[in-house]
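Chemist: sequence plus predicted model, see below.
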Amino acid sequence: MPTPSAKSRCPTTPPSPTSTRRRSSRRGRKFEQMQVQDLSKPVVASKADWLMGTTWLGFTPSNGSGYSRQQCQSTIQRQFSGGYVIEYITEAFSEPNPGYETDPVYLAEREQHQGIKGCFLSIHKLRFTSRPLEEIIGNEDYERLQDMWAKEGKRHRWSVAFPIIESYRIEGRPKAKDVLGNTAYQRLFGHPSATLRPLEQQDQIAIANLQITQVPATNSWIGIEDEFPSAERSEVSSLTERLLDRDLQNSQAQEGMTKERWAKVRRRAAWIADRFIQNRIKTNSVHCDVCRFSPNEITDGTGIRPRSLLDVHHKHPLAEGVRYTTVEDFTLLCPTCHRAEHALLKIGRSLLSEQH
């Protein structure tokens, strides 16, 4: 198992109603509780682990060659592409290599496992491309990990690691068998697998109403930086950039960042906001998300673009550059509602949150 300094947990290879949202507070921070079905993408696969992953999920290639690692990465990418991964905690907890049976870290994590085995614990969004595990946890922790768990001298266990860039805690730690039913449970987890376990539609329906709360993902910066080049290469509306600058101008997120990095963060935010707007245009849903004003009728036949009469607004500007933000972090508002939203935010209120 990884040591505490690795800030992660090792994997193993063992055998729709209306959604509701509410807010809770933990240690002074607000977290929005939601349901699995509220996620922007479907949960498409499951990963069986000994303990909950916090910074990465690892997979073991057939050997230590670069080709084998690439093949392993490609397989996992196909399995989770376009969706989230739900993490299941195995019933079994393996034995380490001789000499580590009384290791304090191993004993502590084995004891922790007893309280969560058989449960669904978390849902993750993974970076699309993996990184060598030693780059994530450092060479010292990587070597210790291999000393403890590598078999037959094959020192590449869990070496293909996908950073977790977005993460949700599943409330109540439900037992996977209770959620899925025995037949589906055995199909998914009744056999060893070195890869992910694809979910069928019936599995997705079974987990749809699980309550989840987003938690910080310390590797979100990897996903953010991955998108800087795409944002720089893309054309972004100058109107979008101006509106986002207003939302971000007083953001505390920029504290501790260089001017160059903050400029890249702002550019990425505007790039995502533009994608959000294009999605709304494609789905014919260009209207204010508060008062429902739609400019389509009054602009019909005038040559005026309906989108030009609405503002894009960042719902969580303090998160920009801190967590992995997506199109779900933006909304469309008419100018009046936009002004009202900014005025209310100054006194700790929000038109958007009061709608729920």
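Modeler: Nice, I can see it.
Chemist: contacts, neighbours, all on C-alpha from now
Modeler: OK.
Chemist: spatially nearest residue to Asp329, not counting backbone neighbours?
Modeler: Lys315 (5.5 Å; CA to CA, 6 or more residues apart in numbering).
Chemist: one more structure, for comparison:
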Amino acid sequence: MVAAKADWLVADHWIGFTPSDDTLNARARCQSTIHSQAGVGYVVEYITQTFGEPNPGFETDPKYLDERAAHSLVAGRLVAVHRLRPTARSLREIIGEEDFADLQDKWAKSGERYRWSVAFPIIESYSVVSRPYATEIFSTTAMRRVFGHPSATLRPLNDEERAAIADLVLEPRSTSNAWLGIEDEVAMAEMGGIDPRIRTLIEKDLAASAMEGLTAEQRVKAKLRAAWLANKFAKQRRDAGTLVCDHCGYDAVARASGTGVRPRSLLDVHHKKPLDEGVRYTTVLDFELLCPTCHRFAHEIMRVARLATG
């Protein structure tokens, strides 16, 4: 994790930041700042002790009252870890015109209707299981440095602060914007260069995945991206010299030594969580290298599990 974000509520599918004004330059500067702070790392979310007061007329708004009550349950706690994605889409596009107007009506000050208008979709998200108070995790010095003053951007963490949260237990959360991250990488997948054998194996892994909520075109793209990602994973393992079965330890390099057989050809790429593809923002961590026997066994285990739950 590279930074922290202070929020009033647990973020669901986007995190917003308020630029200095409503000009294109201000929004571009704000987005560039956040992108440089987060990079490809993860952001831990902290819920502030205080909750804002809405504009006059919204004090008894049911949604506001629900949000205030929800805030009281998590105030001062570390609640989630997110991976953000820079996008050219505006907050208005992400949440819709009606919700954007309601947000500005309720919170914009002095008619400046650009509150949180620089939006970063959450493409990968995890709940912090224990939801500890931040003061239980960070030192007094760290709390003062990271959260002791208002900030319109992220709060970059130093090595000591990252070490303090390294052991937090996380649980994956679904996020409706995962597809935005997937779609951004489809173009790279469409450029080709995917090993046909890997593509066939991944198609087999995803055969039982319904990819619910996706159009037929999106399902095709999700499968293509999965094959591209699997191909990337296989190259990383080959370059690292770790061509062993992740289940039984079968050493393909030792077995092929002196035979002229390519060690990589003795191992299959397997998607560990095919039902998540197209729904969650998957990464190379969702793949593994297996010998043919372990790969067949993995599929049998998945088949038995489907029968037991279906």
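Modeler: Thanks, I have the structure now. Everything quoted here is computed from the prediction, not taken from an experiment.
Chemist: that older thread, the residue nearest to Asp329 of structure 1 corresponds to which position in structure 2?
Modeler: Mapped onto structure 2 by TM-score structural alignment, Lys315 of structure 1 lines up with Lys272.
Chemist: circling back: wait, what's in contact with the residue nearest to Asp329 of structure 1?
Modeler: The neighbours of Lys315 of structure 1, taking CA atoms under 8 Å, 6 or more residues apart in numbering as the test, are Asp329, Phe330, Thr331.
Chemist: now the helix ranked longest in structure 2: buried residues?
Modeler: Secondary structure of structure 2 read by DSSP state H shows that its longest helix is helix 216-240. Buried residues in helix 216-240 of structure 2, counted by 16 or more other CA atoms under 10 Å: 218-219, 221-234.
Chemist: cool, stretch 93-111 of structure 1 as well?
Modeler: Applying 16+ other CA under 10 Å to stretch 93-111 of structure 1 flags Phe93, Pro96, Tyr106, Glu109, Arg110 as buried.
Chemist: which element, helix or strand, includes the spatially most central residue of structure 2?
Modeler: What sits nearest the mean C-alpha location of structure 2, by CA atoms, centre = their mean, is Glu124, with 1.3 Å. Assigned by DSSP states H and E, Glu124 of structure 2 belongs to strand 118-128.
Chemist: average separation of that strand from the aligned part of structure 1, please.
Modeler: With the two structures superposed, strand 118-128 of structure 2 lies on average 0.7 Å from its match in structure 1, counting by mean CA distance after the TM-score superposition for structure 1.
Chemist: give the aligned range of that strand in structure 1.
Modeler: Going by TM-score structural alignment, strand 118-128 of structure 2 lines up with residues 160-170 of structure 1.
Chemist: and stretch 174-183 of structure 2, by the same measure?
Modeler: Against structure 1, stretch 174-183 of structure 2 falls on residues 216-225 (TM-score structural alignment).
Chemist: cool, and stretch 4-15 of structure 2?
Modeler: Under TM-score structural alignment, the match for stretch 4-15 of structure 2 is residues 46-57.
Chemist: and for the alignment partner in structure 1 of Ile47 of structure 2, the neighbour number?
Modeler: Correspondence of Ile47 of structure 2 to structure 1, assessed by TM-score structural alignment: Ile89. Close neighbours of Ile89 of structure 1, defined as other CA atoms under 10 Å, add up to 27.
Chemist: tell me which residues touch Ile89 of structure 1, please.
Modeler: Per CA under 8 Å, 6+ apart, neighbours of Ile89 of structure 1: Ala48, Asp49, Trp50, Leu51, Met52, His113, Ile116, Lys117, Gly118, Cys119, Phe120, Leu121.
Chemist: could you do Ala178 of structure 2 as well?
Modeler: Going by CA under 8 Å, 6+ apart, the list of residues near Ala178 of structure 2 reads Ile122, Ile123, Glu124, Gly278, Val279, Arg280, Tyr281.
Chemist: strands of structure 1, start to end?
Modeler: For structure 1, the strands defined by DSSP state E occupy 22-26, 29-35, 43-49, 56-59, 84-89, 120-126, 131-132, 160-170, 197-198, 211-215, 311-314, 330-333.
Chemist: columns distance to Thr283 of structure 1 on top of the ones you listed, output as TSV?
Modeler: Converted to TSV, these look like this (distance: least, CA to CA, whole Å):
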stretch	distance to Thr283 of structure 1
strand 22-26	27
strand 29-35	24
strand 43-49	23
strand 56-59	35
strand 84-89	23
strand 120-126	25
strand 131-132	36
strand 160-170	26
strand 197-198	29
strand 211-215	27
strand 311-314	16
strand 330-333	14
